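The following comprises the amino acid sequence and a computationally predicted model.
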Amino acid sequence: MVRRLPPLFALKAFEATARLGSVTRAADELGRTHGAVSRQLRALQDHAGLALFDKAGTGLRLNAHGEALLPMVTQALDQLEQGWLRVLDDARAPSVHVACSATFAMRWLVPHLASFYRRHPGMRVRLSMTSAREIRHQGADLLVAWDRASYPERDQARAIRVADVAFGPVCAPRYPIAVKGHRMSFAARIAHEYTSRAWTLWQEESGLRVTHKSELTFPHTHLCIEAALSGLGVALVEQRMVGDDLRAGRLLAPVGFVPFADGLAIVPASERVASVAAQAFIGWIADELAAG
């Protein structure tokens, strides 16, 4: 079958120009001259038999045809790049690409990776950051997450539980907090901007009701923890993320931690979940998390 496609570089020139809004900037990124990129754009439009850009002052602006084409070209180039990198990675050593939150990566995964490499010295782990606000797996094979409410139902159904999780409120040692019966009160509650339901779940599971005068929100759990360490309020976090701080006395957990039913899970994000490296990572992380 003969593919009816324009030259690859013409598509790369189109995508870079549309993304950067400038032929000059596209030429700089692609390592070509302004004239070479302009010729590729003309060749692409001639191949299509229609214009993809309109003049906008001294620059170019996508028209309706270009707007329709751009997401398809971007997706195709992203997939091609990811596939190419996988081939290169696998040629060097079996690898698995894992996406997780920045907090989990910094406070648990990276400090424990030496254990993975001792068990599997011939394998490699690539890391990407994702968040509860936007699931950005960037070509990852596996996603690590506890809060999967925003995930598509298909991904939730495929999730592989690897560990229990337990959440609890933490604060600096001298931060004023009162616990009376089934009520806990303090001045400022610290919440994650995109997983604020954690406080609701914690109250349901713990049987405690929280009253507070104000709330501070942050986009990352790491920032919530730092705010608690600074004495700004009470943050709700998973116990593994603050283990060192609790042992060192930098934080206190005044009412302990309670388990969340969904637990921590691996969500398959590519067809490579069955690969040797992906299965090795899943087995290792389950064992490592169980070990404490």
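All right, it came through fine. Residues are numbered from 1 along each chain as shown.

make it CA atoms for all contacts and neighbour counts henceforth
Noted.

now the helices for the protein?
Assigned by DSSP state H, the chain shows helices spanning 8-20, 23-30, 34-48, 64-92, 102-104, 110-119, 153-158, 197-206, 221-229, 243-247, 276-290.

Who are the packing partners of the shortest one?
In terms of contacts (3 or more CA pairs under 8 Å, 6 or more residues apart in numbering; DSSP states H and E), helix 102-104 is packed against helix 221-229.

what does the first one give?
Here helix 8-20 touches helix 23-30, helix 34-48, helix 64-92, going by 3+ CA pairs under 8 Å, 6+ apart.

among the helices of the chain, which is the most enclosed?
helix 221-229 (a mean of 22; mean count of other CA atoms under 10 Å).

Relative to Ala187, which of the helices of the chain is closest?
Nearest of the helices of the chain to Ala187, taken as CA to CA: helix 221-229 at 12.2 Å.

Contacts for the closest one, please.
For helix 221-229, contacts defined as CA atoms under 8 Å, 6 or more residues apart in numbering pick out 102-103, 170-172, 190-192, 217-218, 233-235, 237, 242, 250-251.

redo that, cut-off 6 Å
Contact with helix 221-229 is made by Thr103, Cys171, Ala172, Val234, Ala235, as judged by CA atoms under 6 Å, 6 or more residues apart in numbering.

adding another structure so you can compare the two:
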Amino acid sequence: MGALRCFEAAARRESFSQAAEELHLTHGAVSRAVRAIEEELGVALFERRNRRVYLTDAGRVLHQAAAEAFGVIQSATRRLRRDAQHRPLVLSCEPTLLMRWLIPRLPGFSEAHPSVSLRLVAGGGAVAFGEGIDLAIRRNDHPVLPGTFAEALFDERVGPVCAPVQQARFFDGVRVHADAPRLHTRTRPAAWAAWAQRAGVTLPQGPEALFEHFYLSLQAAVAGLGVAIGPYRLVCDDLASGLLVAPLGFTPDGTHYHLLTPRPILPGTAEALLLAWLREVQS
């Protein structure tokens, strides 16, 4: 292909020197490329006389074919580049973070970057790119697969939350009442124990309830059924609206969220715009 490109430029300009200048090569490199094609085909493509070159009949045949082929390739690459610019980025995100934090904030991203289209997919665990997913937001409680690049977003902070009407019943100053129902979730079964260890408190025996997903345990807390361990970004909107309270505040749990990609993010790309926005939206 490189040799054909040299030949096509030399044939179009009928000049090895001008072809070399166009392709940012030396005159000798263009001449050797053309000679290699002539030797491969067993025909002369140029007549060389008086320091000029002229296409032979065989050269005109090959030039027409090469010009058409390169024209088709150029048209296809333009179309692919145009389609890629308009193709939505497919972003996978953990379901509860997606519902309770990301989606409510996406109008701000669309307003700031109207040219970038996003398609959201709920998902968790390790990410295998190449299955229709371009980017993924994940907490670092799962291994990152080889060949995956991780851009840090924010630390995870957690704390006990409950409905405001139940605060006096479920909390006693800086403690959770022993008879306050503790709401657990299968997706983070050690959330209460991990919080207690980092907060330096001992959890007494008391009533408990188990839910399949974090979203359900948080909704149960909103309904006044008990106290849930609330990751800050999953409950910040409910705190702002008064649906939940966090009497003991929030403590870093040692985990972090990252934006995962199959390749490094280049400046100026849609991926770079999304990364910068995610880092700006911290609450």
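Arrived safely. Model, not experiment: these values are computed from the prediction.

circling back to that earlier point, out of the helices of the first structure, which gets nearest to Leu264 of the first structure?
Across the helices of the first structure, Leu264 of the first structure has its closest neighbour in helix 276-290 (9.5 Å, CA to CA).

Residues touching the closest one, excluding its own?
So helix 276-290 of the first structure is contacted by Pro94, Ser95, Val96, Val162 (CA under 6 Å, 6+ apart).

switch to 10 Å and redo it
90, 93-98, 108-109, 112-113, 115-117, 119-120, 122-125, 141-142, 144, 160-165, 240, 264-266, 268, 272-274, 291 (CA atoms under 10 Å, 6 or more residues apart in numbering).

again with stretch 76-85 of the second structure
Applying CA under 10 Å, 6+ apart, the contact partners of stretch 76-85 of the second structure are 70-75, 86-87, 115-117, 269-270.

Buried ones only from these, please, as a PyMOL command.
In PyMOL, this line selects whichever of the contacts of stretch 76-85 of the second structure come out buried by 16 or more other CA atoms under 10 Å:
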select buried, resi 116+270
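
How many neighbouring residues does Arg126 of the first structure have?
12 (other CA atoms under 10 Å).

Hmm, it is touching Ala93, no?
No: between Arg126 of the first structure and Ala93 there is no contact under CA atoms under 10 Å: 11.8 Å.

for the helices and strands packed on helix 8-20 of the first structure, which one sits closest to Gly207 of the first structure?
Among those, the nearest to Gly207 of the first structure by CA to CA is helix 64-92 (46.5 Å).

how long is stretch 150-168 of the first structure end to end?
End-to-end span of stretch 150-168 of the first structure (CA to CA, to the nearest Å): 22 Å.

Give me the distance from that stretch to the chain's centre.
Distance, stretch centre to chain centre, for stretch 150-168 of the first structure: 14 Å (CA atoms, centre = their mean, to the nearest Å).

Alignment lookup: Gly132 of the second structure to the first structure.
Using TM-score structural alignment, the equivalent of Gly132 of the second structure in the first structure is Gly139.

which ones are touching that match?
Counting by CA under 10 Å, 6+ apart, Gly139 of the first structure makes contact with Asp78, Gln79, Glu81, Gln82, Gly83, Arg86, His97, Val98, Ala99, Ser128, Ala269, Ser270.

so how far is Met106 of the first structure from it?
Counting by CA to CA, the gap from Gly139 of the first structure to Met106 of the first structure is 20 Å.

Repeat that for Gln279 of the first structure.
For Gln279 of the first structure relative to Met106 of the first structure (CA to CA), the value is 22 Å.

now Ala248 of the first structure
For Ala248 of the first structure, the distance to Met106 of the first structure - CA to CA - is 18 Å.

Looking at those two, which is more packed in?
Set Ala248 of the first structure next to Met106 and count neighbours by other CA under 10 Å: Met106 wins out with 13 against 10.

Map the more buried one onto the second structure.
The alignment partner of Met106 of the first structure in the second structure, by TM-score structural alignment, is Met99.

who are the neighbours in contact with its match?
Cys93, Ala122, Tyr215, Leu234.

The first structure: which residue goes with Asp253 of the second structure?
Match for Asp253 of the second structure (TM-score structural alignment): Phe260.

I'd say that match and Arg197 touch.
No: Phe260 of the first structure sits out of contact with Arg197 when judged by CA under 10 Å, with a separation of 11.7 Å.
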